[in-house]
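Q: Show me the folded form of this:
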Amino acid sequence: MSKPTRRAYRWPKHLKGQQSLWYGCDYNPDQWPEDVWDEDIRLMTKAGVNVVALAVFSWSRIEPSQGVFDFDWLDRIIDKLGRAGIGVNLASATATPPLWLTQAHPEVLLRDERGDTVWPGARQHWRPTSPVFRSYALKLCRAMAEHYRDNPYLVAWHVGNEYGCHNRFDYSDDAMRAFQRWCRRRYKDIDAVNRAWGTDFWSQRLSDFSQILPPRFIGQGNFQNPGRMLDFERFSSDALKDFYMAERDTLAEITPDIPLTTNFMVSAGGFALDYDDWGDQVDFVANDHYAMPGRDHLEELAYSSSLVDAIARRRPWWLMEQSTSAVNWRPVNPRKEPGQLERDSLAHLALGADAICYFQWRQSRAGAEKFHSAMLPHAGEDTAVFRDVCQLGGDLQGLSQAGLAGTTLAKAPVALVFDYASQWANSHAASPSDRVEHGQEPPVWYRAFLDNAIRPDVLPVRATWEEYPLVVLPALYLIDADLSKRLHKYVHGGGRLIVTWGSGIADEQDRVWTGGYPGPLRDLLGLSVEEFAPMAPGTPGLLDHLDLTDGVTAHDWADVIGHLDKGTKVLASYRADPWTGMDGMPAMTVHDWGHGKAAYLGCRLDAQGLAKVLPALLEAMDVADMRSAQGDPDLLRVERVSQDDRTRFVFLFNRTRHPVQVQVEGRVLVGSLASVDGDGKQASLQVNGALVQRVVGHRH
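A: Next comes the predicted model:
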C-alpha cells in the first residue's frame, strides 16, 4: 500500500486573533437547565477558559427524530460563549447514535466475537463498516456544517470522539465483507494471503477471498491464526479511520477554512489504533490522557506526551481531555494530590501541547460519569479544585504573554522507538511467555533514562529517528526488510543502536525469521540467538530469575545466545546454577559496525536494573557524555525553544517525594509548589512542584 500524504498543518485561530495557549474543557450544557448557563460562563471567564468542546454526545438533542433538527439550544449557548470570548470546538456529534436510529436500524449495532449484539445503553455501539450508519452520520455532519458554516465563534471541528474506545473490533457481516475487501486491496491475490498467514498450518488454506472471516469465536482455549489477527488489528484501525475521514471530508467540503481533528488516546498502555498512521489525517493532533496514579504518574505522563509530540511531528498539539482529580472508571479512583492538577498540565505543555483542556466543565449530577472530576466540582466554586483551575488559567495567560505558544519541544539525545504493529502481534501470538509484550518496554526504558538524568524522545517506528545519536529498540518484535535496511544504514553511518530481547523475531506479517534471532539484525549485532529462556516466578523447579555479572537481576525473559561474531564484546554474562545451562552465557554485548556501534541486551530488566547498567552501556558505545551533560535525576527537565532558537522555556519538575533544590537559569514565569530564594539564584521544588523559566540567548 502506498504511503499516505500527510495533511497540511492547520492550528485553530483565537477569536481575538492573538497567538496564545488554549485553555478549556468539554462542555455539556444540554445536561443542565438554561438558567445555569450564564453562571457557567461567568465562572469560565473567571478561570481564564477561552475554548470549549461542544455537542460531543448531543446527537439525540440535535436530531430528536429522523430528519428533524433542533439547533436553537445550541445556537443560544454558542452565542453566549462567543460573546464572552470563548471559542467553540464543535463536535460532529456522531459519537453515539440516538435510540430512534438503533431502534429503526438494529443492523448498525456491533457484534462481538460470539455474534452477540452490543445493545444501546452506553456509547459507541455502532459498526464503522455499516453503510446504513454512515449514511445517517454523514447527513448529520452535513446538517451541522451547513448550519454553522458562517458562525464566527467556530474555531475547530471535533470529529467523532475517541474512535475505537468501545467499538475497536466488530465481527458482524458488514465487518466481514469490509475485511475481505481490505485483504484484497492489500494482497491482490489469495495466494499472497495464504503465504502471509501461513494457512497451510492446521489446514486453513484459502481458495477465495469470500472465505476470509473476522477472528470470531473458535472455541475456548484454541489459538487464532496470528497473521490473521495482526491484519484484523490493522483493518480495524483502518475501518475506523475511513469512517473518520468520511466525516472529516463532509465537514471540510462545506467549511473548508475550519481546522479538523479528533481526539486520540495515546498513553503508555493505549494501543487501540495506529495513532501514528492516523496522525497523517488530522489538521492538528489532539490527545486524551488520563494519568496513571501512583509512583509512575509523572513519568508515564511525560512518556505519553513525548509520543504524542512525535506523532504530531513536533508541531504544537492539543490536550483535549484529562482530569482535574479522580476519574470514575478504575476499581479505585484516587484523587489527585496537591499540586498535581497544575503540575500535570505544565508537563503536557512542556512536551509540546499548546492547548490544555479537561473533561469536563461542570461535574455531572447523573449518568455513568457523575463521579468523574471536573473543572467545577459538585461542591462548587469555593473548592481547592476550582481555585487550582483558576490558578492554572492565570499561569497559562502569563505563559502566552511570555511567548510560549508556537514554540516547539527541544530534541532529546535519545530516541526510544515504539511500534503499534509489534504490540498487536505480541498481544495475540502464542509466545514463549505471555508475561511480556513490546508495549511494556519503552516506558521502562524511559524511566531508566530519566533516572540517569537523560530525557529521551519517544518516536513511532516510521518517524525520522535517524537524526538521533542514540536509538533504542525495546522488544521491537516485528522488523521487516525495509526497517532492517534503515537500521544498518544508521549504524554504518556512525549511529549508536541498542536492541533488546524480543526484537526482530518476525517480519511485518508475523512470519518468523529463520537462521537465528534477531533475524535480519544478526550481522549488525554480531550474534545469534538460538532459543529463549522464559522465566516462571512462583513455579518450583523452574528458572525464576537470572543474576548478571554486573550486579543486576533479569526476570521474565532471557535469550540463549549461541554464537558471537569475532569482535563482539561481552559487557555482562549470567551467573547461574549449572543445571540452567545459562551460567557464563552472554547477556549484554556491543559490536562495531561500519562507523557506529550496536549493543544487544538479551534479557528483561526492570527500570532500576536498566538504570544501573546504562552508564556502562553508554560508555561502551562512546556516548557517555550525554549522561554527564544532562543534570539531576531528581528532576524532569524539558525545554521548548523558539523558531530562531534564541528563546528557551525551561520546565523543571520534581520527580521525588522530597523537596529538591534547583538552579534558576532565567526569569521565573510559573512556580507551582516552588519558592525562589531571596537572591533569585536558587529555588526549592516541593513534592509535585514545577518551575517554568524563560531564558533568552543561544544555548551553549
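
Q: alpha carbons only for contacts and neighbour counts from here, please
A: Noted.

Q: residues in contact with Asp559?
A: Contact criterion Cα atoms under 8 Å, 6 or more residues apart in numbering gives 501, 529-533, 587, 602-603 as the residues in contact with Asp559.

Q: The stretch 601-700 of the chain: strands as residue ranges?
A: In chain order, the stretch 601-700 of the chain shows strands spanning 635-641, 647-654, 660-663, 667-676, 682-696, with DSSP state E, counting those that start in this stretch as the criterion.

Q: Any idea how far the second one is from the middle of the chain?
A: It stands for strand 647-654. From the chain centre to the centre of strand 647-654 is a distance of 22 Å (Cα atoms, centre = their mean, to the nearest Å).

Q: by contact count, what packs against it?
A: helix 340-350, strand 635-641, strand 682-696 (3 or more Cα pairs under 8 Å, 6 or more residues apart in numbering; DSSP states H and E).

Q: hmm, 6 Å instead?
A: For strand 647-654, the contact count by 3 or more Cα pairs under 6 Å, 6 or more residues apart in numbering; DSSP states H and E identifies strand 635-641, strand 682-696 as packing neighbours.

Q: run this one through as well so I can compare:
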Amino acid sequence: MSTRRTYRWPQPLDGQRQRLWYGGDYNPDQWPEEIWDDDIRLMRKAKVNLVSLGIFSWAKIETSDGVFDFDWLDRIVGKLGKAGIAVDMASATASPPMWLTQKHPEVLWRDERGDICWPGARQHWRPTSPVFREYALRLCRQMAEHFKDNPYVVSWHVSNEYGCHNRFDYSDDAMCAFQKWCKARYGTIEAVNDAWGTSFWAQRMNDFSEIIPPRFIGEGNFMNPGKLLDFKRFSSDALKDFYKAERDTLAQITPDKPLTTNFMVSTGGTPLDYDDWGDEVDFVSNDHYFVPGEQHLDELAWSASLVDGIARKKPWFLMENSTGAVNWRPVNYRKEPGQTVRDALAHVAMGADAVCYFQWRQSRAGAEKFHSAMVPHAGENSQIFRDVCELGDDLRKLSEAGLEGTELKKSSVAIVFDYQSEWATEHSANPTQKVRHFTEPLDWFRAFADLGITADMVPMRSDWDTYEVAVLPCVYLLSEVDSNRIRRYVSNGGKLFVTYYTGISDEHDHVWLGGYPGSIRDVVGVRSEEFTPMGDDFPGALDHLNLSNGAVAHDLADWITSTSPDATVLAAYQAEERTGMNDVPAIVVNPFGTGKCVYVGCKLGRDGLRLSLPQALDEMGVGYPREADAGHVLRVERKSEDGRRTFLFYFNRGDDDVKVEFEGEIVVSSLVQSETRNTASISPNGVLIVKGQ
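A: Have a look, this model is predicted:
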C-alpha cells in the first residue's frame, strides 16, 4: 500500500485570515480585457476569494513550439491578487494545442478499433506517449519557473479531470506500457496466465510481448474478464503516473505550493480508482454535478460523503459544481429555487472547505456556452448571480463562526464503496446486466437516511472496520486478505450487512468455489447455489419476488439452499412453486464470534431496504431514531478536533415544510422560518446551519 502524501491546504494571501475558499474556473482568455475589471468588481461583490486559471489555456500560453506568452496571464493574476483574490493555477496541460497534434499526431489516443481520436474537443492525448509527456512536462517547468515567486498563486491545479475522455487508449504506446505494467505486477507470464485464466479459449501466452490491450474482437463476443479488469487497473495507473510526473515537476520547482487534481466522484463516476489516487494529492478535490429529480440531494450527499472518505475526513475542495443547468445531458434541467445555495452548503456539510463552480462567466461561444455559470448570460441582474452573492455571504458567516478546519463527524454506520468491484460488475458476461456495484451503496445510503441515520461512505481500503455497523453492498471482489478482515471484524463484535453479489470472486475475478458468497460463507451463515436473475424480456418471465416482510425484490436474488444452524431467517420469498423460490430465505441474520451479520440475498432498492432495516437493526441491537418523521431531514454534524466547535446542518429532504428542534445559534438559514428560539420550519430546498452551544 502506498504512503499517503502529507495533507497541505492552500493558505490565504498575505494579510488575509483563513476562510472558506469560494470562486470558480475563470477563463479571461475567452473575453476582451475590458471585461476583466468588471469581472473583478463582481467577484468582490460576491465575496469570491479564489479562482482557477489556465485550465484549457495551453494554446494561449505556448503559442507555438517553444514560444511562451505569459504577459496576459501576468496581467490578470496581478489584477486578481491586488483585489484580494487568490489563484489556483492550472498546469494548463489538459488539452494540447493544434500545433502540437499536427506536428505529433502520435500523441493522440486510439479507440478499441484502432481509430484515432482527432483534435476538436479536449483531452485527446494518450498518457503513455513519451512525446506528449516531453511537451507537457516542458510546459509544467515553464509554468512553475514563471510563477514560483508569485505571492498570489496559492496552489497548483494539475491538468483537469484525468480520464474524463481519455480513460482508455489502445495504441501501441499503451500496449507496450500494459506489458510493462503486467510484468511489474505479476513477475512472470505464467502468473499472468493464471490470473487471467488463459487456459480457457486457448488464450495462453508464452511471453509478455504477446499481451495486447483488449482491442475490438467482434460484435457479440466476450473479452477475457481478467484481462479487462487488469486493463482498467492499468488505465487508472497510467493516468496516475502521468499526473505524478506533472505533480513532481511542479513540486520540484515550487515545493511550497500544495498540489491537487480534480476527481469526478459521483454515483456513475468510476473511471479511475479515486481512493488510490487520494494518496497522491496534497488535498482532495472533486467535481460534482447534480442529478435532477427526487434523488438530487441524497445523491449529492452520498457523493460528497464518499469524497470525505477518500480524503480520510480531512477538509476537501469542491473544485466544480454548477449554479444551474449543465450542457451535456439529453435534457438539461435548471435548478429549482434554493438549490444553488442548498447544494453548495450540502457539500460544505460533508467536509468541503471550498466551493467553486464551472465557471465564473458563462461562455458566449463553444461547446459549453449553455452550461450555467456564476455570471450567466443574463448578467448581474439575474437570480443566479443573486444566489451566488447570497452563498458568498453564507460562506463568510460560516468562516467567521469558525467552521473552517472542522471535520465531518464520524457516523455509526459505514457503507463501503469499491471501485474495482464496480469495474468487475461492468463486464458483459455476468449473470445480469441489471446489477452493478455502484447502484447498491446509494440505495443503502438513502434507506438509512430514511431512518434518520446519515451514514458515512467509505472506500474499501479505509477504516470501515472501526465503525459500529458496516455495509458491504455488492462488493463483488473479495481477496483472501479482505475476507479475513471481514471475519475479524464480525468475530470481534462488529455488526455487518452483506448483500447479494458480494464475495463472488477474488481479486483476479476467479470465482470462489463451494457456493456463494464463497470466501465468507461462515460469516454470513448462508450458502447459495445459483443466481436468480429477474427481467421482463419474455412473456411469463420472473420479474420480481415478494418477501414475507412486504418488501419486493427485483433484478437479482440468490437461491439460498442452506443456512447455518444458528442463523435466523428474517424474511423469505413468497412465490409460485414452479419458480423454486417459495420459502427460500431472503434475509438472514447469523451470529459469528461476538458479532452478527445480516445477509440480504436480493436487490430490494431503497424502499425495500427502508422497510427491512428496522427489524434487522433490532436483531443486531443497533439503535436508530424511532420518530416517524426522522427521515424528513438530513442531519449532518461537523466538529473541531478538540470538540469545542460543532456545527449542525439540517436539510429538508422532501417536498413539504419540515419542523426541526435545535440548540445553539443560527449561523445560516435559507428558506427557513423561525417559529420559536429553538424550533424552525425548513421549506423544500431549504437548509439551516446552527453552531452548537
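
Q: Please identify the deepest-packed of the strands of the stretch 601-700 of structure 1.
A: strand 647-654 (a mean of 25; mean count of other Cα atoms under 10 Å).

Q: Take the strands of the stretch 601-700 of structure 1 and lay them out in a markdown table including distance to Pro106 of structure 1.
A: Written out in a markdown table, the entries for the strands of the stretch 601-700 of structure 1 read as follows (distance: least, Cα to Cα, whole Å):
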| stretch | distance to Pro106 of structure 1 |
| --- | --- |
| strand 635-641 | 50 |
| strand 647-654 | 51 |
| strand 660-663 | 59 |
| strand 667-676 | 52 |
| strand 682-696 | 49 |
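
Q: Which of these sits closest to Leu140 of structure 1?
A: strand 635-641 (40.3 Å; Cα to Cα).

Q: mind checking which of the helices and strands packed on strand 647-654 of structure 1 is nearest Asp457 of structure 1?
A: strand 635-641 (10.7 Å).

Q: What is the end-to-end distance of stretch 375-390 of structure 1?
A: 9 Å (Cα to Cα, to the nearest Å).

Q: Touching that stretch from outside, list them.
A: Counting by Cα atoms under 6 Å, 6 or more residues apart in numbering, the neighbours of stretch 375-390 of structure 1 from elsewhere in the structure are 47, 361-363.

Q: Just the buried residues of it, please?
A: Neighbour counts using 16 or more other Cα atoms under 10 Å place 375-377, 385-386, 388-390 of stretch 375-390 of structure 1 among the buried residues.

Q: show me where the stretch 451-600 of structure 1 has helices.
A: In the stretch 451-600 of structure 1, the helices defined using DSSP state H, counting those that start in this stretch lie at 481-492, 522-525.

Q: What is the longest helix of structure 1 by residue count?
A: Among the segments of structure 1 that qualify as a helix by DSSP state H, the longest is helix 226-254.

Q: Average offset of the next helix or strand along the chain from that one relative to structure 2?
A: Going down the chain from helix 226-254 of structure 1, the next helix or strand is strand 260-261, by DSSP states H and E. Strand 260-261 of structure 1: mean distance to aligned residues in structure 2 after superposition is 0.2 Å, counting by mean Cα distance after the TM-score superposition for structure 1.

Q: coming back round to it: winner for burial among the helices of the stretch 451-600 of structure 1?
A: Among these, ranked by average contacts under mean count of other Cα under 10 Å, first place goes to helix 522-525 (a mean of 20).

Q: That one: how far from the chain's middle?
A: 31 Å.

Q: repeat for stretch 106-126 of structure 2
A: On Cα atoms, centre = their mean, the centre of stretch 106-126 of structure 2 falls 25 Å from the chain's centre.

Q: Quick check: end-to-end length of that stretch?
A: The distance separating the two terminal residues of stretch 106-126 of structure 2, taken as Cα to Cα, comes to 9 Å.

Q: And stretch 560-570 of structure 1, by the same measure?
A: Terminal residues of stretch 560-570 of structure 1 are spaced 14 Å apart (Cα to Cα).

Q: do stretch 93-105 of structure 1 as well
A: Using Cα to Cα, the two ends of stretch 93-105 of structure 1 sit 19 Å apart.

Q: try stretch 195-209 of structure 2
A: Start and end residues of stretch 195-209 of structure 2 are separated by 17 Å (Cα to Cα).

Q: Tell me which residues are up against it.
A: The list of residues contacting stretch 195-209 of structure 2 from outside it, by Cα under 6 Å, 6+ apart, reads 179, 189, 226-227, 508.

Q: residues touching Val327 of structure 1, list them.
A: Applying Cα under 6 Å, 6+ apart, one finds that Val327 of structure 1 lies in contact with 333, 372.

Q: Aligned counterpart of it in structure 2, please.
A: Using TM-score structural alignment, the equivalent of Val327 of structure 1 in structure 2 is Val326.

Q: and that match, that one's in a strand?
A: No: the secondary structure assignment for Val326 of structure 2 gives coil rather than a strand, going by DSSP: H, G, I helix; E, B strand; the rest coil.

Q: need the helices and strands packed on strand 647-654 of structure 1 in JSON lines with distance to His14 of structure 1, can you?
A: Rendered in JSON lines, the data for these read as follows (distance: least, Cα to Cα, whole Å):
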{"stretch": "strand 635-641", "distance to His14 of structure 1": "22"}
{"stretch": "strand 682-696", "distance to His14 of structure 1": "24"}
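
Q: Can you say which of those is nearest to Ala674 of structure 1?
A: From those, taking Cα to Cα, the stretch that ends up closest is strand 682-696, at 4.5 Å.

Q: got the angle for the closest one vs helix 340-350?
A: Taking axes from the mean of the first three to the mean of the last three Cα atoms, to 10 degrees, one finds strand 682-696 of structure 1 and helix 340-350 inclined to each other by 30 degrees.

Q: what sits up against strand 682-696 of structure 1?
A: Strand 682-696 of structure 1 has contacts (Cα under 6 Å, 6+ apart) with 339-340, 343, 646-654, 657-664, 666-677.
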